[in-house]
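Peer 1: Model the following, please.
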Amino acid sequence: MARSNYLFTSESVSEGHPDKVADQISDAVVDLFLSKDPVARVACETLVTTQRIILAGEVRSAVPVTNEEIETAARATVKRIGYEQEGFHWQTADFACHLHEQSAHIAQGVDESGNKDEGAGDQGIMFGYATDETPDLLPATLYYSHRILERLAADRHGKVVDFLEPDAKSQVTLAFENGVPVKATALVVSTQHAVGADQRKLRDYVKGVFNDVLPQGWMPGDEHIFVNPTGLFEIGGPDGDAGLTGRKIIVDTYGGAAPHGGGAFSGKDPTKVDRSAAYISRYLAKNIVAAGLAKRVTIQLSYAIGIAEPLSLYVDTHGTGTVEESKIEAVLPELVRLTPKGIRTHLALNKPIYQPSAAYGHFGRKAEGDFFTWEKTDLVDALKQAF
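Peer 2: Below you'll find the model as predicted:
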C-alpha cells in the first residue's frame, strides 16, 4: 500500500550549470540541422570545461551544415546564458567540433524504405508520468525547484540584482499528508555570485524568492533554509566543474518521482526514441490525468532498434484510476500511433524546437505554437468519450 504521509525531495539546476550548458549547446546543434533539413539525423554530445567547448557525435543531413555554423550556434548559446568570465567566455573559449557522418548500418535499420516503416533509432525503455499535484501536472517538488531557479535567472538577465552569476542549483523537500503536498520542510539554493558579494544580502534575496514562489504558509523556519551552505561560490560554471550532455536526466524529467529509462534527451533528433517516446509517454500520461481518469499515472514504452511498433505499453495509475489500466492500454494506440514516425507526426517534432527544452525541465512547460507540443491536453475529449 502506498504511503500517504512522507517527505520527498527533488532538485533542479540552472541554465548556467555546466551540464545544462552542454545540453543547450547540443540542442542548439539539433535545431541548426533541423532548420536546414527536417529529417536530419543528429546525435551530438558536448563537453564544456575551462575555456573549452568540444563537440562529438554523428550527423546526417541532405543540406550541408558547416563547422562555422555549428560554432556560431554554440557560442550564441553560451552568450545567451551569460558567460563572459575569464574561465569561460562565449567569445574566447576554444572550440572543437568532432561531429562525423552517421553509420550506414544504423541508417539502414532506421530509415523508411519500400514497404518498411521507419524503425526506432535504438532499443530502450521510456517512461512518462503525470500527477495532479500542480497545475502543470508535474511533481510539486520538481515544479518548485524549477520555478526558483527560473526566477533567479530572470532577475539576473533583467538586472534586478547585480550579484548573481549563471551557475546555480536548487533543492526542495516537501511534506505530504494524505498524499498531498502541504509545506516545505527544507529549501536549498547554491548560486554562483559576483566576487565580494554581500552574503547576507544574497541570502535575504534568495529567501524572498522562496517566499514568492512557494504557496502561502509553506516556508520552513530559517534553520531549514540553506543558501550557499558551503560558503563562497565565486568560481562556477564550466570553469569550476566540467559539463557533459545528458547528465541531468532526472532534472529533465520528474525529479525522481517516477522511473527513468536511462536515455538522455538533449542532442538527439526525434527519430531517437529516447527522446520522442519519452515525450509521447508524458503526453499520454498528462492527458489521462487531465481527463480525470487518474490522479497519478506512469506509462512505459519499449522499442527495439529498427523495429517500428513498440514492444510493450504499460499503464499504472497507482491505485488512483477510475478505469482499469488494461482498458487504457487498449485505447491509447487507437488515439496515437506509437511508432517513431507516428510520434513525430502527431507531436510535430521535426522542427527546430529543442533548445528551450534543455533547461528547467522538458515537462511541465507551456505548450505554445510549435514548442512543447507534448504538453498539450488535446486528447482529453477523446479519452473521456472512450470510457
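Peer 1: C-alpha only now, for contacts and for neighbours.
Peer 2: Will do.
Peer 1: residue boundaries of the strands in the stretch 101-250 of the chain?
Peer 2: For the stretch 101-250 of the chain, the strands defined by DSSP state E, counting those that start in this stretch cover 124-131, 164-177, 180-193, 225-227, 243-244.
Peer 1: Please identify which of those strands is closest to Gly261.
Peer 2: Among these, strand 124-131 comes nearest to Gly261, with 4.8 Å by C-alpha to C-alpha.
Peer 1: Report all helices and strands that the closest one contacts.
Peer 2: helix 273-290, strand 296-303 (3 or more C-alpha pairs under 8 Å, 6 or more residues apart in numbering; DSSP states H and E).
Peer 1: Mean neighbour count and distance to Cys97 added to those, as TSV?
Peer 2: Converted to TSV, the helices and strands packed on strand 124-131 look like this (neighbours: other C-alpha atoms under 10 Å; distance: least, C-alpha to C-alpha, whole Å):
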stretch	mean neighbour count	distance to Cys97
helix 273-290	27	23
strand 296-303	23	31
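Peer 1: Second input sequence below; structure requested for side-by-side comparison:
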Amino acid sequence: MSKINTAHVFTSESVGKGHPDKLCDQISDAVLDACLDIDPHSRVACETMAGLNMVVNVGEISCNNFETIDTEKIARNTVKEIGYDCAELRFCHDSFEYLSRIHGQSPDISQGVNAGEGLYAEQGAGDQGMMFGYATNETPEMLPVPIAFSHRLLKRFEQLRRDKIIDYLQPDAKAQVSVHYDGGKPRRITSVVVSHQTGHVSLERIRKDATDVIQQELDPSGLLDDDTVYYINPTGSFILGGPFADAGLTGRKIIVDTYGGVGSHGGGAFSGKDPSKVDRSAAYFARYAAKNIVAAGLSDKCEIQVAYAIGVAKPLSINVDTYGTGRVDEQSIQGVLEDGDLFDFRPAAIIDQLQLLTPNGWNYEQTASYGHFGRERFPWEKTDKAHTLKQVFSKTKAA
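Peer 2: Modelled structure (predicted):
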C-alpha cells in the first residue's frame, strides 16, 4: 500500500523507443497489428528477442492467411522507424540476421477462449491470473508524477532527435525521476537521471543540453528547485547502445509500461498479445474503471484488482483500494463493478466495449513505448463513465 501521510521519495523510470526491450515490444505489437488487420479474430502471442546483429520471433499465432504476413519485413521496418538505420550504430535494419519460430496456438487454450468450445458457453479468459489498474489525480494523465514525467522527458528527447535539433542523439535512452512526497502529495523533484545514447560529443555539451531540456520540460510543474540534482550519462559515456550493447526481450519493461512501480502488478506483460489475453485487456479495463472512478471525484487514487481462471468468463474477484482517499465506501464502488452494468469485466465484453479487435485511430504498436496508459488516443483512457458514476453515488447519498 502506498504511503499517504508520511514523507518519502518515490522514483520511476521510462525507457526510449530505441531501448532493446522496447524495440522488441514494438516488433511484437507490429506483428499483432498485421494479424488483426487481416483477421480481427487472430490469436497472437508473439515474442521478440534482439541481440548482437540478430532478431528472433517465437510464439503462437493462429490467423487466417498468416502466410501472407512477412514478419521479417515487419521487424526490419520497425527497427528502421525506431532509428537503427545506419551501420555506425552496430545494429541496422538492413543487416541483422532474422529467425522465426512462430507456430499455431495450442488447441487446449483455444477451446477455453473460443465461445462454445470449452466447458463454458461464453468466451473465457485467455489465461489465469490477476491484473491491476490504477489512477491518481496527481497529473492530467492521471498517472503518478514520477512515471508521467519520465515519459514526458523521453518523448521530448525523441522529438529533438528526430527533428535533428540535437543532432548527436541516438535511439537508446532512459530517464528516471525521483519525487519527494509529503502527506500523499508530490512536493518537489529531488533528482533526475537521463542516460542517452549519443555520438562522439563532449560530456560537458551533453550535460548542458540535457539539463536545459529537463528544465524546459519540467519547470512548469513547479516541482524543480535549486536543490534538484541532475545525473546526465552518469557513467561518463553512452555511445554503444541498442541490441549491439544489450540484448532485448518482449515484456521485460512491465513497470515502465504501467505505473512506474506505484500500486501493484500482476506480473503479466502486454505487448505481442491479442486482447483475448486478459493480461492485456483486463489490465486496460481495470485502468479504465479506476480512471473513471478518480475522474468522478470518488477518490484521489484508486487501484482495482481483477482475477480470472483460464477459460472462465466471469472474474473470480474484483477488489477496490482507494488508499485512504475515498469519498465513498470502497465496498460500494466494488459493488458497482461487480454488478457489471457499467463496467463488464467479462473478456468478450471488454473487447467489445473498448473495440480492441478493431482499433480506430490507434494501433497496438503505439502502446509499446512511453507507457500503455496516460495518452488520450487509447479507448481505455476515456472518462466517459465518470458522469454516470457521479449520478449513481449522488443518488446513494440522497437515499
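Peer 1: what's the TM-score for these two chains?
Peer 2: TM-score of the superposed chains, computed with TM-score structural alignment, normalised by the length of the first structure, equals 0.96; 381 aligned residues with a C-alpha RMSD of 1.4 Å.
Peer 1: quick revisit: got JSON lines for the strands of the stretch 101-250 of the first structure, with distance to Ala359 of the first structure and mean neighbour count too?
Peer 2: Listed next are the strands of the stretch 101-250 of the first structure as JSON lines, based on distance: least, C-alpha to C-alpha, whole Å; neighbours: other C-alpha atoms under 10 Å:
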{"stretch": "strand 124-131", "distance to Ala359 of the first structure": "18", "mean neighbour count": "26"}
{"stretch": "strand 164-177", "distance to Ala359 of the first structure": "12", "mean neighbour count": "22"}
{"stretch": "strand 180-193", "distance to Ala359 of the first structure": "16", "mean neighbour count": "21"}
{"stretch": "strand 225-227", "distance to Ala359 of the first structure": "21", "mean neighbour count": "20"}
{"stretch": "strand 243-244", "distance to Ala359 of the first structure": "14", "mean neighbour count": "22"}
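Peer 1: can you list those in a markdown table and add distance to Ala107 of the first structure?
Peer 2: A markdown table is the format used below for the strands of the stretch 101-250 of the first structure (distance: least, C-alpha to C-alpha, whole Å):
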| stretch | distance to Ala107 of the first structure |
| --- | --- |
| strand 124-131 | 17 |
| strand 164-177 | 38 |
| strand 180-193 | 43 |
| strand 225-227 | 49 |
| strand 243-244 | 26 |
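Peer 1: who wins for proximity to Val29 of the first structure among those?
Peer 2: Taking C-alpha to C-alpha, strand 243-244 is the member of these nearest to Val29 of the first structure, at 14.6 Å.
Peer 1: now for Val306 of the second structure: what does it line up with in the first structure?
Peer 2: Counting by TM-score structural alignment, Val306 of the second structure lines up with Leu301 in the first structure.
Peer 1: these two touch, right, that match and Pro310?
Peer 2: Yes: judged on C-alpha atoms under 8 Å, Leu301 of the first structure makes contact with Pro310 at a distance of 6.6 Å.
Peer 1: Out of the strands of the stretch 101-250 of the first structure, flag the one nearest Thr9 of the first structure.
Peer 2: Among those, the nearest to Thr9 of the first structure by C-alpha to C-alpha is strand 164-177 (4.2 Å).
Peer 1: which residues in the second structure does that closest one match up with?
Peer 2: With TM-score structural alignment as the criterion, strand 164-177 of the first structure aligns to 169-182.
Peer 1: picking that back up, between the strands of the stretch 101-250 of the first structure, which one is closest to Gly319 of the first structure.
Peer 2: Short answer: strand 124-131, nearest of those by C-alpha to C-alpha, at 12.6 Å.
Peer 1: tell me how far that closest one is from the chain's mean position?
Peer 2: Centre-to-centre, strand 124-131 of the first structure and its host chain are 13 Å apart (C-alpha atoms, centre = their mean, to the nearest Å).
Peer 1: Look up the closest residue to the match of Val306 of the second structure, ignoring the ones flanking it.
Peer 2: Nearest non-adjacent residue to Leu301 of the first structure, counting by C-alpha to C-alpha, 6 or more residues apart in numbering: Leu313, 4.8 Å away.
Peer 1: Tell me which residue of the second structure matches up with that neighbour.
Peer 2: In the second structure, Leu313 of the first structure lands on Ile318 (TM-score structural alignment).
Peer 1: tell me the contacts of the nearest residue to Lys291 of the second structure once chain neighbours are set aside?
Peer 2: Spatially, and ignoring its direct neighbours in sequence, Lys291 of the second structure is nearest to Ala135 (5.0 Å; C-alpha to C-alpha, 6+ apart). Applying C-alpha atoms under 8 Å, 6 or more residues apart in numbering to Ala135 of the second structure gives the contacts 142-144, 287, 290-291, 294, 301-303.
Peer 1: can you list those residues in CSV and add distance to Ala50 of the second structure?
Peer 2: Below are these laid out as CSV (distance: C-alpha to C-alpha, whole Å):
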residue, distance to Ala50 of the second structure
Met142, 33
Leu143, 30
Pro144, 31
Arg287, 30
Ala290, 35
Lys291, 35
Val294, 39
Lys301, 37
Cys302, 36
Glu303, 34
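Peer 1: and the match of strand 164-177 of the first structure, how far from the first structure on average?
Peer 2: Taken over the aligned residues, the distance from stretch 169-182 of the second structure to the first structure averages 0.7 Å (mean C-alpha distance after the TM-score superposition for the first structure).
Peer 1: before we move on, back to that, hang on, the match of Leu313 of the first structure in a strand?
Peer 2: Yes: with DSSP: H, G, I helix; E, B strand; the rest coil as the criterion, Ile318 of the second structure is part of a strand.
Peer 1: how many neighbours does it have?
Peer 2: 19 (other C-alpha atoms under 10 Å).
Peer 1: what does Thr66 of the first structure give?
Peer 2: 9.
Peer 1: so which of the strands of the stretch 101-250 of the first structure gets nearest Gln85 of the first structure?
Peer 2: Across the strands of the stretch 101-250 of the first structure, Gln85 of the first structure has its closest neighbour in strand 164-177 (9.6 Å, C-alpha to C-alpha).
Peer 1: ok so, going back, among the contacts of Ala135 of the second structure, which one sits closest to Lys385 of the second structure?
Peer 2: Nearest member of these to Lys385 of the second structure, counting by C-alpha to C-alpha, is Lys291, at 9.4 Å.
Peer 1: mind checking what the closest one lines up with in the first structure?
Peer 2: By TM-score structural alignment, Lys291 of the second structure lines up with Lys286.
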